[in-house]
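Colleague: With the sequence up front, the predicted model follows.
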Amino acid sequence: MDRLIERFIHYLAVERGLALNTLESYQRDLIGYVSFLERSGVTDLNQTRRANIIGFLAELQRKGRATTTISRNLASLRAFYSFLLRDSLIDVDPTANLESPKIEKRLPKVLSVKEVESLLEGPDTGTVAGGRDKAMLELLYATGIRVSELVSLNLSDVNLNMGFLKCFGKGSKERIIPLGSVALTTVSDYLLNSRGKLLRDQAEESLFLNHHGQRLSRQGFWKIIKKYAQSAQIEKEITPHTLRHSFATHLLENGADLRAVQEMLGHADISTTQIYTHLTKSRLKEVYAKAHPRA
């Protein structure tokens, strides 16, 4: 079963061009599933039935996994079994006609403009690490790119003269995003004053480096943004996606075109971007309720 998982992951990487984070997510879900099957005495995927799938999902629920996590696991299993059936490696797809758990659509948490400003003012640009952190935070808020895309940027992906960056999103789809003047200035300052002091290997192409002179990881950035959120006394829960959500919401609140925001975010389906319009509407209702004398 482990070999079949490896074969499936290779197919996703080579034929479908999925991103490394997505591949790791599929692999993690399937390894957990195979472990469950082995504990249940199942050693052949041709022996699996609908009851095995339901049992696995029920175990995830008992462990307190979120509905979104359970739904993602089922999606991983569907894709895996579809692949096995297509290649005649199994006779029956046990996930056929199995309904996904209903997921309550929750609006993403965003920061106010004032909170964003407090967060972005946190780094001490007089230090090497502060100059890097300032550039990353400004770049993230200026472009709305994903954190995985931020840490994957190479020097060649940023064109300071033309004022844009190039990044590769889900499915390795390339998109070009304009940079504002503040982001341009902070990235220029970082390249001029900080990156060279972090650099250990002249052949290193990564834009943002850690103190070892290597590409900064998502986990490394996570610690950085949590630190500045704490120092800015922001009580809202901060995630690596918070500045992305704030970027989209603030653009739409100020009259940006939905299609333009969709393109900058790299959403394949505009319905994904439309959640931010619901968010701006809910905030307008809050403002109305507080300000109108007859609300």
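Modeller: All right, it came through fine.
Colleague: Every contact and neighbour count from this point should use C-alpha atoms.
Modeller: OK.
Colleague: and the gap between the nearest residue to L198 once chain neighbours are set aside and L57?
Modeller: Leaving aside its chain neighbours, L198 sits nearest to G213 (5.1 Å; criterion: CA to CA, 6 or more residues apart in numbering). Between G213 and L57 the computed distance is 42 Å (CA to CA, to the nearest Å).
Colleague: These two - which one has more neighbours?
Modeller: L57 (21 against 18; other CA atoms under 10 Å).
Colleague: now the residue nearest to L198, what's its secondary structure?
Modeller: Classification of G213 by DSSP: H, G, I helix; E, B strand; the rest coil places it in coil.
Colleague: One more: the one 10 residues further on?
Modeller: Per three-state DSSP, the secondary structure class of K223 is helix.
Colleague: And for the one 5 residues further on?
Modeller: When the structure is reduced to helix, strand and coil (three-state DSSP), Y228 reads as helix.
Colleague: State the distance from it to V110.
Modeller: As judged by CA to CA, Y228 and V110 stand 16 Å apart.
Colleague: Which residue of the two possesses the greater neighbour count?
Modeller: Remark: of Y228 and V110, V110 carries more neighbours, 24 against 19, as counted by other CA under 10 Å.
Colleague: ok, now how distant is the residue nearest to L198 from N154?
Modeller: Distance of G213 to N154, given as CA to CA: 14 Å.
Colleague: same question, G255
Modeller: 32 Å.
Colleague: With G266 instead?
Modeller: For G266, the distance to N154 (CA to CA) stands at 19 Å.
Colleague: of G255 and N154, who's got more company?
Modeller: It is N154, of G255 and N154, that has more neighbours when counted by other CA under 10 Å, with 17 against 8.
Colleague: I figured that one was touching L209, is that so?
Modeller: No. The pair N154 / L209 is not scored as a contact, 10.3 Å apart, by CA atoms under 8 Å.
Colleague: K281 - how many residues pack around it?
Modeller: 12.
Colleague: Which of the helices or strands spans it?
Modeller: Taking DSSP states H and E as the criterion, K281 maps to helix 275-291.
Colleague: Tell me how many other residues surround L179.
Modeller: Neighbour count for L179, taken as other CA under 10 Å: 20.
Colleague: repeat for N73
Modeller: Neighbours of N73 under the rule other CA under 10 Å: 22.
Colleague: Over to Y276?
Modeller: So Y276, with other CA under 10 Å, has 24 neighbours.
Colleague: so it sits right up against A248, yeah?
Modeller: Yes. Taking contacts as CA under 8 Å, Y276 lies within contact range of A248: 6.8 Å.
Colleague: for comparison:
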Amino acid sequence: MEGIKDKELIDGFIQDCKTRRMSKHTVESYRSSLNLLLKFISEKNYDFLNVDKKIFTDYIDYLNKQDVSFSTLKNRFSTYNSFYDYLKYEDILHDNIVKDVCKRYLSKYKDNGGEKRKIVSVVEMAQFINMIPDIRDKAVVLLFAKTGIRRRELVSLDLDDINWEKMCITLKPTNKRSNRIVYFDYETVRILKRWLRKREMVADQSNKALFVSYTNKKKRLNRNGVAYIFVKWAIVAGLHNSNSDKLSEKFTPHCCRHWFTTHLRNGGEGMPREYIKELRGDAHKDAMDVYNHIDHEKLKKSYMANIPQLGIF
């Protein structure tokens, strides 16, 4: 009965996440993480409602012995923290014990010890993208750099999301993003058009995804596929060290979001901060952000003036 009860708690939490309009990927990730925790505590004859802090520290030790990465550990416990917040909100439990565990044992992962992500120069980014021989992979990396979009936003792009005349892309709605319009420049047009010519030969006609899988022409390139190809070429370029735990020695798709922000701010005329926030789709944190409407014609003009030109061929 305890096992059934725990499964019911997970189902209730998952429904709550859906009500809060979380993405399908996030919901699936939450369920997977909770099932892994349930397996661990069940083997020790515990359930979700009678665990204590020691069980969670034991679980951290267990994951460390499994060589689970810092980011995976952080993501798992972010799920557990949300789950126990839900149980507290529903008056099933009085306290969220995971919060204290995270504060004591995971804070160094959260702030990365003050370590910053790798930021490459404009020249290094140009060299990196130009050395990628596959046109799909080249287009993926270039689009990350030129738009600053997240991995999940990129893999969900469809052909119809691109407005070639206005040189912009309409992203799918997500909880994390306020503005859904991002722009691209002429060298991005050139590379995307080259990819579309190859895409006609490798994609099924029913597949509407912008980036498709090479192994199944009916499927879109997924998050793991994007991460794999990005890191593969970053290793070849000497930008990524898979054996290091240091954030500064890794070059991932999210680094392009930092690159995009940094070089828009520092390049050309220097893009205004509120324009960069708009293109990044950052959440509106105060009333001024909500009521300050951005002129998108001026925004596009500023983008074109400041986005670094990489000489991609």
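Modeller: On my side now, so go ahead. It should be emphasised that the depicted structure is a prediction, and the values quoted were computed from it without experimental measurement.
Colleague: start and end residues in structure 2 for the helix holding K281 of structure 1, please.
Modeller: Residues of structure 2 offer no counterpart to helix 275-291 of structure 1, counting by TM-score structural alignment.
Colleague: mind listing what's buried in that helix?
Modeller: Neighbour counts using 16 or more other CA atoms under 10 Å place I275, Y276, L279, T280 of helix 275-291 of structure 1 among the buried residues.
Colleague: how about the residue nearest to the first one when sequence neighbours are not counted, what does it touch?
Modeller: Of all residues beyond its chain neighbours, the one nearest I275 of structure 1 is L107 (7.0 Å), with distances taken as CA to CA, 6+ apart. Contacts were defined as CA atoms under 8 Å, 6 or more residues apart in numbering; by that measure L107 of structure 1 touches I275, Y276, H278, L279.
Colleague: Out of those residues, which is nearest to D93 of structure 1?
Modeller: Of all these, I275 has the smallest distance to D93 of structure 1: 33.5 Å, by CA to CA.
Colleague: got a list of what the equivalent of Y275 of structure 2 over in structure 1 touches?
Modeller: Taking TM-score structural alignment, the alignment pairs Y275 of structure 2 with A260 from structure 1. For A260 of structure 1, the contact set (CA under 8 Å, 6+ apart) is empty.
Colleague: quick one: A260 of structure 1 and V116 of structure 1, what's the gap?
Modeller: Note on A260 of structure 1: its distance to V116 of structure 1, by CA to CA, is 22 Å.
Colleague: helix or strand for the residue lying closest to L106 of structure 2 once chain neighbours are set aside, which one?
Modeller: Of all residues not flanking L106 of structure 2 in the chain, K74 sits nearest, at 6.9 Å (CA to CA, 6+ apart). In this assignment (DSSP H and E), K74 of structure 2 forms part of helix 70-89.
Colleague: Now that helix: buried residues?
Modeller: Neighbour counts over helix 70-89 of structure 2 (16+ other CA under 10 Å) mark 70, 73-87 as buried.
Colleague: now swap in stretch 119-139 of structure 2 and tell me
Modeller: For stretch 119-139 of structure 2, by 16+ other CA under 10 Å, it's I119, V120, M125, A126, F128, I129, I132, I135, R136, D137, K138, A139.
Colleague: Pull the number of nearby residues for the aligned residue in structure 1 for L154 of structure 2.
Modeller: L154 of structure 2 maps onto L150 in structure 1, with residues paired by TM-score structural alignment. For L150 of structure 1, the neighbour count with other CA under 10 Å is 23.
Colleague: again with E174 of structure 1
Modeller: Residues near E174 of structure 1, counting by other CA under 10 Å: 11.
Colleague: ditto for S33 of structure 2
Modeller: S33 of structure 2 has 17 neighbouring residues, counting by other CA under 10 Å.
Colleague: That one contacts S82, correct?
Modeller: No. Using CA under 8 Å, S33 of structure 2 is not in contact with S82; the gap is 11.6 Å.
Colleague: Structure 2: which residue goes with H241 of structure 1?
Modeller: Aligned counterpart of H241 of structure 1 in structure 2: H254 (TM-score structural alignment).
Colleague: Identify the residues contacting its match.
Modeller: Contacts of H254 of structure 2 by CA under 8 Å, 6+ apart are R150, R151.
Colleague: Does it lie in a helix or a strand, and which?
Modeller: helix 253-266.
Colleague: average distance between that helix and structure 1?
Modeller: Here the mean offset of helix 253-266 of structure 2 against structure 1 after fitting is 1.9 Å, by mean CA distance after the TM-score superposition for structure 1.
Colleague: Now the next helix or strand after that helix on structure 1. Mean distance?
Modeller: Once helix 253-266 of structure 2 ends, the next helix or strand along the chain (criterion: DSSP H and E) is helix 273-280. Compared with structure 1 after the fit, helix 273-280 of structure 2 shows a mean deviation of 2.2 Å (mean CA distance after the TM-score superposition for structure 1).
Colleague: which of the contacts of L107 of structure 1 map to contacts in structure 2?
Modeller: Among the contacts of L107 of structure 1, none has aligned partners that stay in contact in structure 2 (both residues aligned by TM-score structural alignment, their matches' CA atoms under 8 Å).
Colleague: between these, which is nearest R200 of structure 1?
Modeller: The closest of the contacts of L107 of structure 1 to R200 of structure 1 turns out to be Y276 (CA to CA; 41.5 Å).
Colleague: Enumerate every residue touching that closest one.
Modeller: Applying CA under 8 Å, 6+ apart, the residues near Y276 of structure 1 are L107, H245, A248, T249, L252.
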